[in-house]
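Give me a model of this one.
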Amino acid sequence: MLTRVREFLATQAELAQRQDLLNRPWEEDLLHWAFDGREWHLHGHLAPPPNRRRHSTTRSGWCPGLRTQPARKDETRQHR
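Below is the predicted model of the structure:
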């Protein structure tokens, strides 16, 4: 039971972080590594500010730019 509660809270935190990023679209321009579930991709073109706060991604590596990328050929085959 405790494990399920922790998983639920982790999912809620991830969703809140995603919503925060969607509310700050300018952060997508900052350089960051994003994880698409298979591999890491470098996104952005501006150096991030020198503070230690994570910009442009959630703790799991999701960023809004992943939503706009077209599906890969191997991913489309799995859905058929």
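
CA only for contacts and neighbour counts going forward, please
Fine.

can you map out the helices along the protein?
With helices called from DSSP state H, the chain shows them at 2-22, 65-68, 73-79.

Tell me the helices and strands packed up against the first one.
Secondary-structure packing of helix 2-22 (3 or more C-alpha pairs under 8 Å, 6 or more residues apart in numbering; DSSP states H and E): no helix or strand packs against it.

For the comparison step, fold the sequence that follows:
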Amino acid sequence: MNALRTFFASVSEANQRVALIQQPWLEDFVHWCGDGEDAVLHGHRSFRGKRSPAVTSSGWCLGMSRSARRVDEVPEHAR
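Purely as a prediction, here's the structure:
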């Protein structure tokens, strides 16, 4: 039963990420992404609601994937 629950959580997270990728303007809303000490504040527009639509239930946002991609695109010798 636990494996099934984990599978459905993974599918839900993937669907939320796809939705955010298809709506990049949501990244403009102020939101915390990440978890714990690694949390970073993104965005510049306020959102009136319980939680920002720019973050998945696990705390992932489109800005996190962009910043990770930028680091990966920099050659090792240039870091």
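
Throw the helices of structure 1 into JSON lines and include mean neighbour count, thanks.
Formatted as JSON lines, these follow (neighbours: other C-alpha atoms under 10 Å):
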{"stretch": "helix 2-22", "mean neighbour count": "13"}
{"stretch": "helix 65-68", "mean neighbour count": "12"}
{"stretch": "helix 73-79", "mean neighbour count": "8"}
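
Arg52 of structure 1 is nearest to which of these?
helix 2-22 (16.5 Å; C-alpha to C-alpha).

Point me to the residue sitting closest to the centre of structure 2.
Closest residue to the average C-alpha location of structure 2: Cys61 at 1.6 Å, with C-alpha atoms, centre = their mean.

Stretch 6-19 of structure 1 vs structure 2, average distance?
Its matched residues in structure 2 lie on average 0.3 Å from stretch 6-19 of structure 1 after superposition (mean C-alpha distance after the TM-score superposition for structure 1).

can you list contacts of that stretch?
Stretch 6-19 of structure 1 is contacted from outside by 57-60, 62-64, using C-alpha atoms under 8 Å, 6 or more residues apart in numbering.

and what of stretch 51-58 of structure 2?
13, 16-17, 20, 26-27, 29-34, 61-62.

any idea which of those residues is closest to Phe47 of structure 2?
Phe29 (6.0 Å).

which residues touch that closest one?
42-47, 52-54.

still on that earlier bit, between the helices of structure 1, which gets nearest to Glu39 of structure 1?
Closest approach to Glu39 of structure 1 among those is made by helix 65-68 (11.7 Å; C-alpha to C-alpha).

what span of structure 2 lines up against that closest one?
Under TM-score structural alignment, helix 65-68 of structure 1 corresponds to residues 63-66 of structure 2.
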